[in-house]
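>>> sharing a model prediction with you, sequence too.
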Amino acid sequence: MINKSQKSTRLFGTNGIRGIPNMDLTPEFCSRVGKAIGTVFKTRDIAMGKDTRVSGEMIWSAVESGILSTGVNVTDLGILPTPALQYYCKVHSVYGVIITASHNPPKFNGIKCIDKDGTELQREREEEIEFIVEQGEFMKADVKNMGQRTFYPLAVNDYIEGIKKIITPENVKKAEFRVAIDTGNGAAFRSSPELLTELNCKVVTLNANPDGNFTSRNSEPKPENLGDLIALMKTGKFDLGVAHDGDADRCVFVDENGNFIDGDRSLALIVKYFTSRGSKVVTPVSSSDVIEDVCNKNGAVLVKTRVGAPIVSRTMIKEKALVGGEENGGIIYGRHQYCRDGAMAMALVLDLMAREKKKISALLSDLPAYAMYKTSTELTEDWNQVRKRIIDRAGAEEIDFTDGLKLYLREGWVLARPSGTEPIMRIFAQSKTVEKARELAEFIIKIASP
């Protein structure tokens, strides 16, 4: 363990080390990270995977070289979704490294570490890696004990089979759903269409080719980036539209009429139909009140956390929660694994539609309606100064300090929090209408300005 009094430069953000290849993520730096990973994990084998980004091979090679130099073997899983690598780590009880920048533009890439239970690495272990990177005290294997690379080409197949064990495939197969899926040229280009085919769905794919430049659309699955999928769904020929981000740990849906479904509502749908009295649900304070309303109706216990998938996952494990997730389409289903999993979320929704024999729009129709607005603004001052100004001037009826400031105002609430990866303040607002939520967000941004 590192000496806690010796603080190193922070490298890991909310979801791994992110940066621009050959600027931030140079071969030399990535090799040091690889050597630090091998030194800290002190294990026989580490599994590695990557998404489709064009810089992935360079970064992979540098990280792998560093790991091998410490005498640790690497199991090459190839291109696959992050949750597929996490499933492999969980089943085989090995550490993992995934080369991905998730939904970020193609000029970025990243290095994310996975624990032996398939969850994202705890912050304390990331600090150990950061310390070793800075100090340069790496393990060095002699020639006879250098790490070796082996290939395992069946990780995606194992992952698909693991998902099928959680749902009732026979029900989904009988329904013969028509599904349009946009994998965004990312890591799920093979896995999600293959899972749908094995579930006897009639599948039309969009952007289901590996293109690390994300030529067809931005990898963030927001409505403004999903015009082709939404237009296809408006033809009325499909039961469900599905879209992933770059590494497919998230999944968003479009209903049979071409309406985009907010991530809060898809999470609330899973909570409604897959929990019962006494079940525990975990979500960040940024999620809308629809999840709390559904929990109250089901008699489920809602636990709120700071923003961040690793925080939600760890809290789910601690609380033995069944369902968790974020408002961005990141759904975690505890019976499968404690991480965001886009394909698992897709399978759960299809299973639900088959079981209830209803369209997704009908399943969503009786959920409470809240309007959310999300934005961000540049943070040019110390957060503590901005925080004090907001507290003094916002006139909040109540303030939740779980993560940043969640201000309960007369016409809704606003969450303002500093980003963990950029010099910006992120804003989440909820009200009765999108227009009013936007007004609340702009009100907080205005009083936060110097």
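That came in fine, so what should we check first? Numbering: from 1, shown residues only.
>>> going forward, measure contacts between C-alpha atoms and count neighbours the same way
Will do.
>>> neighbours of residue 146, how many?
Around residue 146 there are 15 other residues, counting by other CA atoms under 10 Å.
>>> ok, the closest residue to it other than its chain neighbours to residue 214 distance?
Spatial nearest neighbour of residue 146, excluding adjacent residues (CA to CA, 6 or more residues apart in numbering): residue 71 at 4.4 Å. Using CA to CA, to the nearest Å, residue 71 is found at 36 Å from residue 214.
>>> those two: which is more packed in?
Per other CA under 10 Å, whichever of residue 71 and residue 214 has more neighbours is residue 71, with 25 against 20.
>>> show me where the stretch 251-400 of the chain has strands.
For the stretch 251-400 of the chain, the strands defined by DSSP state E, counting those that start in this stretch occupy 251-254, 260-261, 280-284, 301-305, 323-325, 331-333, 371-378, 398-400.
>>> now these as CSV including distance to residue 114 and mean neighbour count?
Converted to CSV, those look like this (distance: least, CA to CA, whole Å; neighbours: other CA atoms under 10 Å):
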stretch, distance to residue 114, mean neighbour count
strand 251-254, 20, 26
strand 260-261, 30, 18
strand 280-284, 21, 26
strand 301-305, 21, 18
strand 323-325, 18, 28
strand 331-333, 16, 30
strand 371-378, 29, 17
strand 398-400, 31, 14
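>>> next one for the comparison:
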Amino acid sequence: MFGTSGIRGEVGQKVTAQLAFDVGRALASEGYERVVVGRDARESGPLFADAVSAGVRDCGGDAVRAGVVATPTLARSVWRVDGDAGVMVTASHNPPKDNGLKLWDVTSQAFDESKQAAIADRLRNDKFEPQGSQQLGAEISAPDLDENHRSALCETTDLDDDLSVVVDAGNGPGILTADVLRDLGCSVTTVNGERDGRLSGRPSEPTADHCSDLCAIVAGTDADFGVAHDGDADRMMAVTDEGEFVSGDVLLALFGRRYAEEGTQVAAPLNTSLAVDDALASVGASLTRTKVGDGFVADRLRDENVVFGGEPSGAWIWPDETLCPDGPLAACRLAQLVSERGPLSELVETVETYPTKRTSIPTDDKRAQMEAVVESLTDEYDEVDTRDGVRVGVDDGWFLVRASGTQPLVRVTAEAETDDRATQLFDRAVELVENARADGGRAVRGQ
């Protein structure tokens, strides 16, 4: 039921008003007496936010209604309004036909596996505790949570220069970033700044292909850089002053090198580039790898020695600020980095990268397919990590095969010291996945 980013899927199929209502009931029945409910700008959001609120109140809890907010705004605010938990109605970077529910605890961290399991158990077994008319919960309007988030970012950001920034808000609550950067003295141009529940400006996920308009605008102006958010602004990706999209691995290397010190660690998932290891080694720090998913990165950030974490997909976490990926915070930290150390295009050039290849393969049964692939690779290679899918390490590179936590896809990533070797590893991984699908999940042996 819960993937790497909560519950997510197509409206009317996996995600329904009944499910949202039951999630609210499960939270209140589990003892969360005051639940903060927010949503992104999707057209289906009001329905599901209303359903969550009704479910919480049905089982005696109070629902604090936050309205349309960014996911990091909601996560940061649970404790501010004396909440016990938060529910964000969002499908994040998924297409408009989808929606979802992501749960947050009072520390601003996503529900961990044990907390999710408790909610899932109540949902599967209808273990709810509806109350009589005298014990029903109340619905309460939240204060201005955007203003709290905005003030917090301004307090922790110090810019030496007046920068020019283009912000692609992705038709969602990420427009907060433009407001904060203006507060900090930046000149800001916005793209897709109007809230649109159909996400009509561009596909929500801020990839290189989806950010072509942003790249062109930055390249055609005197902007110092550009940033792009997904539909709920927990992700942030960047464009250099020359209009070049910056890969997530390079951003992770730049942030890690800036915020890590000798003897400290940065947390990132198994699909992170060796370029990040190299960047951290240059300052005496190291990378600690986790399962894929910002929740697993956040778990590792509870360790005292781990000072920053992120995912190449655009989720960045500074534990001194919050344990939620915070796109507006990442934009501010990027502005600070450019202000301190010069043009983003020049900073990017200091990161030595390796040839990397990625793809996503549709599947009808990702579990069976992954079981077959894991069995094959365990027999074929010596260095195999099966914490999350299967990651194979070789002397001159690595590849990872893992099932998507939110979509019917198997994702393949390969990286090596040379392009030919990366292609070889990538092709072998794709062959295993496709053969496993063709054989109905039966293992395919290497040659």
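Ah, there it is. This one's a predicted model, so the numbers in the text were calculated from it and none came from an experiment.
>>> just to revisit the earlier point, tabulate the strands of the stretch 251-400 of structure 1 in TSV, adding columns for distance to residue 94 of structure 1.
Below are the strands of the stretch 251-400 of structure 1 laid out as TSV (distance: least, CA to CA, whole Å):
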stretch	distance to residue 94 of structure 1
strand 251-254	26
strand 260-261	36
strand 280-284	26
strand 301-305	27
strand 323-325	24
strand 331-333	21
strand 371-378	37
strand 398-400	38
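>>> tell me how many other residues crowd residue 95 of structure 2.
The number of residues packed near residue 95 of structure 2 is 18, by other CA under 10 Å.
>>> ok, now which ones touch whichever residue in structure 1 pairs up with residue 2 of structure 2?
The equivalent of residue 2 of structure 2 in structure 1 is residue 12 (alignment by TM-score structural alignment). Contact analysis of residue 12 of structure 1 by CA atoms under 8 Å, 6 or more residues apart in numbering lists 18, 126, 130.
>>> show me which of these is closest to residue 197 of structure 1.
Using CA to CA, residue 18 comes nearest to residue 197 of structure 1 of the contacts of residue 12 of structure 1, at 34.0 Å.
>>> that closest one reaches residue 109, doesn't it?
Yes. With contact defined as CA atoms under 8 Å, residue 18 of structure 1 reaches residue 109; the gap is 5.8 Å.
>>> apart from its chain neighbours, what residue comes closest to residue 429 of structure 1?
Using CA to CA, 6+ apart, the closest residue to residue 429 of structure 1 is residue 414 (4.3 Å).
>>> could you do residue 330 of structure 1 as well?
Per CA to CA, 6+ apart, closest to residue 330 of structure 1 is residue 250, 4.6 Å.
>>> so what does that neighbour match up with in structure 2?
Superposed on structure 2 with TM-score structural alignment, residue 250 of structure 1 falls opposite residue 235.
>>> residue 203 of structure 2 and residue 210 touch, don't they?
Yes. Proximity of residue 203 of structure 2 to residue 210 meets the contact threshold set by CA under 8 Å, at 6.2 Å.
>>> give me the more crowded residue out of these two.
residue 203 (20 against 15).
>>> check contacts around whatever residue of structure 1 lines up with that one.
Counting by TM-score structural alignment, residue 203 of structure 2 lines up with residue 218 in structure 1. Contact analysis of residue 218 of structure 1 by CA under 8 Å, 6+ apart lists 103, 105, 184, 225.
>>> what lines up with the first one in structure 2?
Translated: residue 103 of structure 1. So residue 103 of structure 1 corresponds to residue 93, using TM-score structural alignment.
>>> what do you get for residue 330 of structure 1?
Under TM-score structural alignment, residue 330 of structure 1 pairs with residue 315 in structure 2.
>>> what ranges does the stretch 301-447 of structure 2 have for its helices?
Using DSSP state H, counting those that start in this stretch, the helices found in the stretch 301-447 of structure 2 span residues 327-341, 344-349, 366-380, 419-438.
>>> same check, this time on the stretch 101-250 of structure 1
Using DSSP H, counting those that start in this stretch, helices in the stretch 101-250 of structure 1 cover 123-135, 155-166, 169-175, 191-198, 227-233.
>>> touching, residue 295 of structure 2 and residue 108? I think so.
No. Look at residue 295 of structure 2 against residue 108 with CA under 8 Å: they stay out of range, at 10.8 Å.
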